[in-house]
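Structure for the following, please:
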Amino acid sequence: MKKLLLLVFTLVCFGCNDKSKSTSNTSKAESGSGDSQYSISFDNLAHHEANINITFSGLPSGHAEIRMPRSSPGRYAIHEFAKNVYNVKFTDAEGNALEAERPDPYSWAVKNHDGTVNVSYTLYANRADGTYSQIDETHAHLNMPATFMYAPSLANNDFKITFNLPEGLNWKVATQLKPLEDNTFMAEDLQYFMDSPTEISDHMVREFDVDGQTIKFALHHNGTAEEFDQYISDTEKIVLQQKVIFEELPKFDYGVYTFLGCYMPNVSGDGMEHRNSTILTSTRSLANGGQKRNLGTVSHEFFHCWNVERIRPASLEPFDFTKANMSGELWFAEGFTSYYDDLTMTRAGITSQEDYIKSLTGTFNYVWNFPGRQFFNPIEMSYQAPFVDAATAVDDINRNNTFISYYSYGSMLGLALDLSLREKGLNLDDYMKLVWETYGKPFKPYTVSDLHETLNTYAGKDFGDAFFNSYIYKSEMPDFQRLFKTVGVAMETDENKPAFGMRLRNNQIVSNTAIGSSAYDAGLEKGDKILKIDDVTISETSDVNTILNNGYKPQDTLKIIFERFGKTKETTLVLKSDPSYQIIPMTELSEDMTKNRASWLGKK
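The predicted structure is shown next:
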């Protein structure tokens, strides 16, 4: 899934494999010749509705269980897609109405069927991203779990779907599903079907060949063909640089990998990987900054076709559509992918080496300075995914003090491991290739201990044990000062710069103050309105940083007048040094530094 900046959290996506298990224990042989046949039409585009008809045949006798998914591949939080389904009706093979009970909000128990259950319902869909669906006059953007019911007893049988396209809109279907005829497609089982998002629109298509396989890009946007041509050229550079790491592309089903891009003003920005495709959504057009900025998501999601889709955590195999899915490996699955997305853009020449090095500053300071590491190690941070991955709650949370995104945390660990290996004459690329050959290529889902053992095999037991025992099973931080120096990168901090330790908007604290900060120690908290700092009155337009930089220094004591729950209060705040660093490229490099940086960031 898309790497979001710092405090925006997202998650990995499930990709079906022909060796994967099903959520059902029923084999094809046991369930007979039954299958699931879907039809979707779009007669009410203006109001974001689709009409869906499904025939479940060959059902076992007794009550038939029909479910709407509660979670989506690549998201760990519960989303309850049944909330957007209505006008639900059930009939048998002869068209007779069937009675259905509701044992819970997301399933139906259909009684007295004759082995066939026909289902019809209306879907409301108006969010285009990597999880939800959107239907309007511009497109039908379909994520399958947000769109379609399923029968668990038929999970291992064939799924067929026909898309009935509206007339006059020149819409086409882009999907990783296997094409049959006209606009009918199929999947071999539930896992593959639910893992196959589909973009139906008047989109442009470009493609290129790599070692006999086709990389296709279907782009729905308001831009020009020339803009898309440049974009696909940069996409190809990214694909080829990532291929070098593993020395091969995965073997894609049907020999095709498809980018499903939708860069339109009505979508929500996201990226979500799947086995042979990925969703890419952004409101940035190629002409308005997207030509380069959107490529970061392209790079991240394509790297997932190895790391996550085939180099697969055992904790996610198979994906369970009935509950939140939890994994302790996201620091590797998402975090190491986040490390490689910008790195391969740099190696491809899309990002300059200087810009890449400077860009490390934000993520480094977030991981280094936020207090969450005192509560959870990277594995435990990964366990938080069901609570942060687009999950919603009405009660207040203290996440900015207790959580560090596994994207960012894992990215910095990937950087540290890469630079540490390079000190030994090794590199992270070759470690990733060994993980691919051991677990990804044969599709043998891995555990954290498997990653540990593979590092021991690659770099030696002492090195592997030291890295995992210090930075994975515990939450210590590597010696970045030393590691950066080996590639001609400096860390700089200004110990004379004071830090207040809180975020203000209109002179009100807008997030929980960070544990250990000046504001936290002074007893200030979210919701407090700052009225005066010493003798300076604070207004809605005041810039606290400007005030602090006007003669204040660390260890100075400030009198703070603030308002809480309608009452005026006073506290004393002792300024601390700003703990943040600047990561900058050195200009004078030794011969070894020059060689090491070129090996790290240069084109492969």
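
going forward, measure contacts and count neighbours with C-alpha atoms only.
Noted.

Any chance you could list what contacts the longest helix belonging to the chain?
The longest helix of the chain (DSSP state H) is helix 225-246. Contacts of helix 225-246 with the rest of the structure, by CA atoms under 8 Å, 6 or more residues apart in numbering, involve 204, 206-208, 217, 249, 286-287, 291, 295, 298-299, 302-303, 344-345, 347-348, 350, 429-430, 432-433, 436, 603-604.

Sticking with the closest residue to Asn164 other than its chain neighbours, tell me its helix or strand.
Nearest non-adjacent residue to Asn164, counting by CA to CA, 6 or more residues apart in numbering: Ser41, 4.9 Å away. Under the criterion of DSSP states H and E, Ser41 resides in strand 36-44.

Which neighbouring elements make contact with the very next helix or strand once past that strand?
Where DSSP H and E defines the elements, the next helix or strand beyond strand 36-44 is strand 49-57. Applying 3 or more CA pairs under 8 Å, 6 or more residues apart in numbering; DSSP states H and E, one finds that strand 49-57 contacts strand 36-44, strand 116-124.

let's see this one next to it:
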Amino acid sequence: MQKFQFSFLLILFSIFVNAQVSSNYVISFKNAVHHEANIEVTFTDLKSSSVTFMMARSSPGRYAIHEFAKNVYNVKVTDSKGNLLKTTRPNPYSWEVTGHDGTIEVSYTLFANHGDGTYAQIDETHAHLNMPATFMYVPELSENEIEVTFNIPENLDWKIATQLKHLEANTYYAKNFQYFMDSPTEIADFRTRDFQVDGQTVKLVIHDEAASDDEINRYFENIKATVLQQKAVYGELPSYDYGEYTFLACYMPNASGDGMEHRNSTYVVSTRSLANGGIEQNIGTVSHEFFHCWNVERIRPKSLEPFNFTEANMSGELWFAEGFTSYYDDLTLCRAGVITQEDYITGLIGTFNYVWNSPGRDFFNPIEMSYQAPFVDAAKSVDETNRENTFISYYSYGSMLGLALDLSLREKGLNLDDYMKLVWETYGKTQTFYTIENLNETLNTYAGKEFGNHFFNNYIYKSEMPDYKRLFKMVGVDLTTNSEQVDLGVNIRYGKLLGNPKKNSSVYNAGLQKGDKILKVDSKELTESMNINDLLNSYKANDEVEVVFERFGETKTTKVTLLEATSYNISVLETPLKPLDKKQKTKRDNWLGKK
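I've put the predicted structure just below:
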């Protein structure tokens, strides 16, 4: 018995030792008007003789490198007795100290003035904090608990909103480093709305000084309808860690448009107030980010787990994680009655043309497009790229594949909702991280091996185009091509080619390039007030024209064979005199109607 009691006490002691608060932050905003925060952090229970502390280089939901250390300065380090410790810099984002006594106390100044879903912004209106952009950390303490205290200026009516667990006053808690870094925080004079869904709270925190209470109420009704329609896809909400999900809506003129998902919350950010079109224009981001609380946050690619804060995070599953989520964002708004069925259908045109007219499919399939994320996801480069010809956004590509899979399943009397629900039950609820092969296997289980393998072999592992004309006709939608006009294959403004010409297009084949300025087409001079498309209306496909253009100050002449425009149009089939047949109407209502 004594041996058992000793073992039990040893286990309790072990749990206490390994699960204590070892990172304790205090952040203050005395110089907020100049976008500065003062941060003090005490790191305890340090076992290594040489301790590394650092700023993150990436952020949850982003896949590229973001060097947050560039906005940190005035770094000072002491031991627990206040003795100053010398730091060395092994790399641009880390500091090292030796000679500590098991504790180091670090203080530093953070400059922050980019309020979006990744960075931080501090000014007299708010403290908009994404944790990787704000707080240093010690890698060896990543499994230990964390506390943070937000010191709010006494002269401001700021409040705190975050998915972190509230302890007391302005102090909050995270169970470990991964959860802490995934917990954005908005500190401002915000307003709130909330409602209950199956015993959990869905909350809107909105920092929008121009919006009226009535506008917020109207907006929140749209959010509620969206939440319930997305719940209907999966049959249930996730179990939120503290029984609450929070939309952190920052709609301020000093913010930057963005949306970023997190486990129990999301940042939805825009410069548009609800009073200035935001009720209609901001809801799409809300819909997209909430769908992520299943797809990405819990239905999680194995390639993103655990998230690596020291380097770019590459995943071949983004066509599904981001793309299928993009398919559902507007679909949900249609089902919720926020937009009409006709608006939803015609709203597909832009993305459809972008994806299926892109030369990028000659180079990369959806998996390989997903691999490009570290180069394009808010990543910056100073050298020219050829993205016009090599890249299709995995958001757009995946959304069109989601559309094709949904309609293909509906041909069989099935639907994408139930497939997503099966993925949720198999991988999301069980917290089993999935691979592309797992998605393929699950589709085989749901719709049959022949169907599942055909979809993946042709449209995921390859980059072929599904038969949309047949699929659309099933739900009373018409897909047509417009081949009566000619197309140069590049955006032109005031005669100047603004991007790289599209591969195999009219100007590409003629050898024109980005930066060239077209002066004449045949004998017709192109003036700055003239739209070149109006000038081209008198020509037909395969007509050859003489083009005079300027490159590097030199006037040149070339022949251009005009090619037909390959644009698609998507429209509803029915008219007042010719309604849909019963089967088409039923299929469309099952697809786009309220669940």
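
Got a TM-score for the two of them?
In this superposition the chains share a TM-score of 0.96, using TM-score structural alignment, normalised by the length of structure 2; 577 aligned residues with a CA RMSD of 1.1 Å.

In structure 2, what stretch matches the longest helix of structure 1?
Taking TM-score structural alignment as the measure, structure 2 aligns residues 213-234 with helix 225-246 of structure 1.

average gap between that stretch and structure 1?
Superposed on structure 1, stretch 213-234 of structure 2 shows a mean distance to its aligned partners of 0.5 Å (mean CA distance after the TM-score superposition for structure 1).

Ile561 of structure 1 maps to what in structure 2?
With TM-score structural alignment as the criterion, Ile561 of structure 1 matches Val548.

whoops, His79 of structure 1 was the one
Match for His79 of structure 1 (TM-score structural alignment): His66.

Locate that match within the secondary structure: which element?
Taking DSSP H and E as the definition, His66 of structure 2 sits outside all helices and strands.

Could you pull up the residues touching the nearest residue to Asn308 of structure 2 once chain neighbours are set aside?
Of all residues beyond its chain neighbours, the one nearest Asn308 of structure 2 is Ser58 (7.4 Å), with distances taken as CA to CA, 6+ apart. Ser58 of structure 2 makes contact with 64-67, 132, 308-313, according to CA under 8 Å, 6+ apart.

Which members of these are classed as buried?
Buried residues within the contacts of Ser58 of structure 2, counting neighbours by 16 or more other CA atoms under 10 Å: 64-67, 132, 308-313.

And these, which is closest to Ala37 of structure 2?
Distance to Ala37 of structure 2, by CA to CA, is smallest for Pro132 among the buried ones among the contacts of Ser58 of structure 2, at 14.3 Å.

how close does the closest one get to Gly117 of structure 2?
According to CA to CA, to the nearest Å, Pro132 of structure 2 stands 11 Å off from Gly117 of structure 2.

Now do the strands in the stretch 251-400 of structure 2.
258-261, 265-270 (DSSP state E, counting those that start in this stretch).

ok, the counterpart of Asp406 of structure 2 in structure 1 to Ile245 of structure 1 distance?
Matched to structure 1 by TM-score structural alignment, Asp406 of structure 2 sits across from Asp418. Per CA to CA, Asp418 of structure 1 is found 13 Å from Ile245 of structure 1.

Same drill for the two, tell me which one is more crowded.
More neighbours surround Asp418 than the other of Asp418 of structure 1 and Ile245, with 20 against 17 (other CA atoms under 10 Å).

What's the local residue count around the nearest residue to that one once chain neighbours are set aside?
Counting by CA to CA, 6+ apart, Leu428 is the residue found nearest to Asp418 of structure 1 once chain neighbours are left out, at 4.6 Å. By the criterion of other CA under 10 Å, Leu428 of structure 1 has 23 neighbours.

In this structure Leu428 of structure 1 contacts Leu417, no?
Yes. Assessed by CA atoms under 8 Å, Leu428 of structure 1 is found in contact with Leu417 at 6.8 Å.

what about the match of Ile561 of structure 1, neighbour count?
Using other CA under 10 Å, the number of residues around Val548 of structure 2 comes to 20.
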